[in-house]
Every structure is written in C-alpha cells, then in structure tokens.
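no sequence for this one, just the structure:
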C-alpha cells in the first residue's frame, strides 16, 4: 500500500510539473477545475439528455428533411429549449429538399450458374427511381474512377456499374477509412452515367461485413443523365463480386420507387445564453436535427442534438454565467443538402456577427476522445494549454483536425475556430445511415460524457476566448 501511495504521489507530481509550462502561458482560475468537475457530476447524474434522446428517436423517429417527422422535430427542439428558461429561443427559416424513398427496395443477383439470389440494397439519397417494373442489366465491377475510365463507353454503356472499393481497415481512425471510400457514393452515378451506364450499385460505407445497407446522399450534375443509385450491404457486395468472377455475364435486378418532390420550408432551431462581459463574441455548439429515413437517427445525429442542448442546460442548472454568448444550433438538412448550415452562416455574415468558435457533435454518442480543430496555430496552442483540465476526463486528443459539416460554412468569417467533437470512432460505421441506428445502440454514460466534454470546452472558451 505504501508503495502504491508513493507511486500515486509521484505520478501526480509529474503531471503537475508537465502541466506547469502550459498553464503558465495561459493562467486559469483555481475554480475552473472545480467548475468542470461540477459539469461532469451533473451530466453523469442527470438523465435529462438521455430521455430527450429517447423521445426524439422513439416518439418522432427518423427525420429526413421535408418529412412530417422533421417538422415535428423542429417543434420538439423549440419546446425543449423554451422550457430551459434561456435568454432567447428562435427558429430560422430554410428551404430544404424533399426526397422520399417509396417502397422497400428490391435487389437480386441473376446468375446463369447459381440462379437468383436476393441481396439487401437501399436507394441513395437524391436518387431517381427505376420505375415500377424495375431495371435489369449486366454488371461491371470497378474499385475506383480510374478503372471506370479505362473501361470506357464500349464496356459500360447499358450496364450497371458496381463500385466495390472497401474501407481501408488499416486506418485506426475509421473516419479516415470513410473519407477514402465515400467519393464513389457521392460521385459514382455521374461518372458512370457519362459513360452510358443505366444504374449504379455502391458498396456500403462500413468497416464490417454485415447484411445491412448503408444509405447516404449522392449528387447529380446538370447535363448528365440521372440514373438510379443504390447502396448494397457489404455482405451483398462480397457475394456479387464473387459471383461476377465465376459468371461475368450475370445480371442484376433492382427496383426502387424513390423520387424528388418540391422543396419544403423548414427551420434551424436556436437557443441562446447571452454573455455577461462580451455578448457580441459568439460560441456555437450544435448537431443536425434531420436524419436519414432508415432507423431512428440515434447516433446520427440525435446524440449530437441532445448533447448540444445539454450544454445549455448544464450552464443554467449550475448557475454558470458565460462571459461570451453561447448558442445551441439544431441544424436542418445536413444529410442531403447542408441547407441549414449554409443558411445559418449566411445570416451570421449578413448580421455581421462575430463567431469566435463553433463546436459540432456529429460522430456518434460514443466515449469521448477529444476535439479536432480547424483553427490557427495560436488558437490550437491556446486550447492545448487547457489539456491539464481536460485529460482527467479522457480528452487526450486535442489538436488539428476536422470541424464539422454544419459549421463548415462559417469558415472565413473572421477568426472563428471550427471544432469537431471526437468520440471513439470504432463502432460508428456499424450504424451510420442504416436502419439499425436506434436508441438502444446508444450507451447513456458515453453520451453523457460527451455532453460534459463539450460543455467543459465551451466553458473554457467562454471564460478565456481563443
């Protein structure tokens, strides 16, 4: 026991010495550590954010832009923040796309050797449909755009292009694997259509071999034919690839009744606590209120929404008076248009608002690891001086990184630092954009720790700026 006590004291002393130079460059009040402890204590013992998530996912459900559920989520978010007694709660008009999936999709491999095999597919967001009778054609498999170009029109015209580039699972950070594969989903249909393809199938954006298709948005281009585009489960992709090797002339049948309807008026929802000393310096914390129409949008991005509101609740419940203004923004239409993020930035610029930081939670409700910053070296260095206050709570990864899609349009407006909340990423792409992204997959404590992490960083920025 004595040895353990000595070791504990030595480690504490070493940590204090290591932190001393950083803390000296950015003095903080002794009370800051106590305030952050209060934030965590409150977040971990309150079930408010978890019950909010339960209501959003179970009572409202999937919330694709333009849907009645998205409209219900707007009203829900407004009511939840109104009940907090904030200084201001308001909505911000934004026109959004209205895409509907239609009937459950049908995908079928038609091989002369093994017969007919059903596979799970899901239409990609913004895709056109196949028509009521569906579409049947031969398949050509590619792994990248270079392979597609080498095939040329002669080998692609009239066929379905199958993009089968898997995640590079040597990446420890799964977001890097996603970034290395997602271009085939976004740009695949246009590239294939230019060569005369009649449809596109894209391997799902997932690490694991599973039988769940992962949807996500795709993009079309003016002057290029719009062709149907679907995601196929990773298990289905493996099967299709294997059968193609044995039977290059096999065909694929797909039926999708999705369609794009006229745009719909929707809203961002915003709650605000006014700063006591520098109210014109604004700190945003946010997530996106919309989700894909599959599942319940729990990790993507229900957790980000309730964590952002929880930041304001923690300040109110603990009586913390922010020196700078804090806004929680529940953005609409991140998934298939980013209209909410663009609208917020557009109005902020028109009003001449001064945003000093924007924090986004859109990577799931998993165990916190830190924050990635799109910021100046000086801003990153200042955030690093707070590591001694944050590392006891597991926030070790603080440095340059990705901010977030919704806050991205703020870039270039003054010296705003764009900050992405970084939870552990290993399980995120099991659920991302699928029908298994449900409330039950969210661990309450992990999500609460994330809210407390965000609130702690917001508190420090509010106190000392960037």
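Yep, it's here. A quick note: this is a predicted structure, and the numbers were derived from the prediction, not measured.

drop to CA atoms for contacts and neighbour counts, all remaining ones
Noted.

and the strands in the stretch 201-350 of the chain?
For the stretch 201-350 of the chain, applying DSSP state E, counting those that start in this stretch gives strands covering 229-232, 251-255, 259-273, 278-288, 324-331.

of all those, which one comes closest to residue 349?
Taking Cα to Cα as the criterion, residue 349 comes closest to strand 278-288 out of these, the separation being 12.7 Å.

got another one to weigh against that:
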C-alpha cells in the first residue's frame, strides 16, 4: 500500500471512529434522559413539595411570615440532597393587603351593583370611608393626554384594554397591556384622578380580579392615588353601564399598607462539580408569590421543579462535571430584589456562571425552552432536539429567559426559560384561583424532567463560548 493510500485509509478510519463515538454518545444521552423522565414520573417529590408550600404555607408575599416559612422549609428539603446550602440575605419591600376590598357601581337611580376588585401590589389605601367618583374609561396611557385634565380631575380612571386573544404566545398578549397596570396610577395621578381601576390581565371572562405590581414612578407623594384591578366580567359590566350612563359613580374601598423594607433570603443549594467546579450552572424560580391564592402556578411550580432537578440527579447517582446550583429567588413579584442581589454577589465573588435556567410560566405541560444565546450556542442546542423528541418537547427558540436570571446576562451567561403550554396560564396568574388543585401532577413532573434533561446536557457539553453577541 502506497503512502497516499495509507493516509486515506487512516482518515477513513478516524472518521468511522468519530462517527461511532458520536453514536455511542447519543445513545448514552438518550439513556440518561430516559432515566430522568422515568424517575420524575414515578418517584419525584415535586408534587409533594408543592402540596406543602401551597396548603401548609400558602401565599408567600415578600416580607410576610409565610415567605419566611417557605424559606425555612425549602432550605431544609434542599439540604437532604445538596452538598451545600445557603440563605442569602436580601432586603425586600413589604406590602400588606389588609381587610378585603369592596367596590360597587352606582347607577343614576341610586341602585348599586357589587363588583369584584383587588388592590394592586404597592398601592396606597383609599381613605377609611372609601372613595366615590365618576369614571373615565380609556384603553391606553396615551389617551389620558387626549382627554385632558379637565375631564379627568376628581374622577376614577378605568383602564379597559384587554389582552389580545389573537396572540398565540399569551405572554406577548400580556406584555401588550400590562403597562396600564404598572404605570396606570402614575399617569392618571398627573391629571388629578382620585383612583384607577384596571381590567385584569386575563384572557377569559370570569369573576377573579388579578393583582400584580404597580409603580408611582416619579410622581410626588401627594399625587399618589389608590389602584385596583377589576375582574374581566365586571370590566365588561362597567363598560356596558358606562355606555348607557356616563355619569354613573364608582365606589372603592381598600385597606392596604406600604411598609419599609425587611430582611428576607434567597435559598441556595448546590452539588459541586467534579471536573469544572468553578463553572456554575443554575436552575431556579421565585419563592415569593402574591397573597390572593397560594401561588401554586406562580411560582410554586417553578420552585419545586428546580429543586427536583438536583434531587433527581442525586438519586440517579449522577456526578456533575460542573457545579449545579438551585436558586430560589425572593421578591420577583414586587421588586426583583433577590435576583439583583444574587447577581451582585456572584459578580463580587467572580463566579463563572455558564448557564442559567428559570421556570416561571406555570406547571403546565412543557413544550420546550426559549434561549438568550448566540447563534453558535443555538446550533449546539438545536443538535439536542432529537433527544427530546420522544417526550414531545419541540420548542427551542431564541427569545426571552426569565426575570430572575436576567441580571446575569451582563456576565455572558447563556440564559433560558422553560416554556410550558401557556394557553391557560393567565386564567390563574396573580388571582385567588392560583391554588394547588389547579396544578396537574403529571404535567408538573414532565416539566421537572425536561428541565433536568437540559441541565444534564449543558453540564456534559458546556457552552460554545461564554460571550454574547
């Protein structure tokens, strides 16, 4: 055999060997994912943990006793399978709802129709006797300028822009109208309004008002006004009555209180990497929730799924190459203080976070992930799609990740968010029906398995680079 033939044969042999290695690696990964899903669907503790968080602790608004109990409970459970746990101190805002809100529409014949409302998080209360005023209906913040102070002063502004039902991505529909909830009181206060009522962020018609964070921005304190959400059914009702009688009155009474900041904690647990311990992979959700329900979907599901990632890997006797860390963030709902504190301390310690995965879209059937990553990194992710096909996971797209992992972006970390089916999520989001019975055990466990599988793959193969486009 001449020299050229020898070289050619060697190249073919190397190529065949490389292909065999790839097949072997793919088979090993497939078997690992099968083990992860099998364990999650038969021995997972996620549903049990969620049951306790929801039914024994309840709504976990930051600064509350319930939030502190959740910190203590989750840290105790994580310690059973993590090599290290930590309670990371963070100062968070405290706001309490007080006695239940009350509201009604008063018609020109003095008859009244009670309506379902709830104070928005961060709102001031009404005076003790409540407020009663005429109503100005708008569908945008910009419309206030068109109407002018003369028509708005002394009245209640009713923001009635619904979520767009034509948006298949329901979070896009949410983003298209949440400005009226967050900034509605700030803008209406500039024109002398005495209060605001905001249509709930909900795609269906029901009687549940949905709370959420709001801000007074740079408004002078003397111009702060009470802000409340109204259920979608009652928003429709108020709109109809206003079309018949522009002079009707609306009564609102709420008893909420804005307190100073108090100490709380991010809950952290990790399994140390065996080969690259200084490369950190995190998975997490936010431990706080609103107070109307028990926060099972938002974000109890994300909390227990993230805990389950570490517990599953531990029980399968998987030895991670990189340090895998679960982080349960405090104060996502009304401040994001926990996420910012975690990123701040990570930077101060010069920690190298290569990947961060968040679950904060409910405990529904997983569909895949969205990634904040470079094109080269996405090519690697797309090469894993075939591994997820047997589990009906198909969505691997560039896009947003999550609010709590977002502050890590500046460090060049690849970010991702679990994307469950979102069509029913806003039926429960920030409302009193976000309770344990609304979560399906199998769907919750499938989400945990899907997250664990992605964490495993990033641990095995790392990232193409650690710098973003």
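Received, thanks. For clarity, every value in this text was computed on a predicted model and none was experimentally measured.

picking up where we left off before, could you identify which of the strands of the stretch 201-350 of the first structure is most buried?
Greatest average neighbour count among these goes to strand 229-232 (a mean of 31), per mean count of other Cα atoms under 10 Å.

what's the matching range in the second structure for it?
On the second structure, the counterpart of strand 229-232 of the first structure by TM-score structural alignment is residues 227-230.

what about the matching stretch, how far off from the first structure?
In this overlay with the first structure, the average offset of stretch 227-230 of the second structure from its partner residues is 0.2 Å by mean Cα distance after the TM-score superposition for the first structure.

which other residues reach that stretch?
Outside of stretch 227-230 of the second structure, the residues that reach it under the criterion Cα atoms under 8 Å, 6 or more residues apart in numbering are 115-120, 123-124, 181, 185, 195-200, 208-211.

quick one: buried ones out of those?
Buried by 16 or more other Cα atoms under 10 Å: 115-120, 123-124, 181, 185, 195-200, 208-211, out of the contacts of stretch 227-230 of the second structure.

and the residues you listed, which of them are in helices?
With helices defined by DSSP state H, the entries of these inside them are 181, 185.

and the longest helix seen in the first structure, which residues are buried?
Residue-count comparison of every helix in the first structure, with assignments taken from DSSP H, identifies helix 2-25 as the longest. Buried residues in helix 2-25 of the first structure, counting neighbours by 16+ other Cα under 10 Å, are found at 19, 22-23.

trace residue 188 of the second structure over to the first structure, please.
Using TM-score structural alignment, residue 188 of the second structure sits opposite residue 192 in the first structure.

quick one, helices of the stretch 301-450 of the second structure?
Listed in chain order, the helices of the stretch 301-450 of the second structure (DSSP state H, counting those that start in this stretch) span 301-315, 337-348, 375-383, 385-388, 425-428, 441-461.

please identify the most buried of those helices.
Comparing the helices of the stretch 301-450 of the second structure by mean neighbour count (mean count of other Cα under 10 Å), helix 301-315 ranks first with a mean of 26.

check the mean deviation of it from the first structure.
After superposition onto the first structure, helix 301-315 of the second structure lies on average 0.3 Å away from the residues it aligns with, using mean Cα distance after the TM-score superposition for the first structure.

what's the closest of the strands of the stretch 201-350 of the first structure to residue 362 of the first structure?
It's strand 278-288; of these, that one is closest to residue 362 of the first structure (Cα to Cα) at 6.1 Å.

okay, that closest one sits on what stretch of the second structure?
So strand 278-288 of the first structure is aligned with residues 276-286, judged by TM-score structural alignment.

mean shift between that stretch and the first structure?
After superposition onto the first structure, the mean distance of stretch 276-286 of the second structure to its aligned counterpart is 0.7 Å, using mean Cα distance after the TM-score superposition for the first structure.

run through who's touching that stretch.
Judged by Cα under 8 Å, 6+ apart, the contacts made with stretch 276-286 of the second structure from elsewhere in the structure are 273, 299-300, 302-303, 306-307, 309, 321-332, 351-360, 404, 455, 459.
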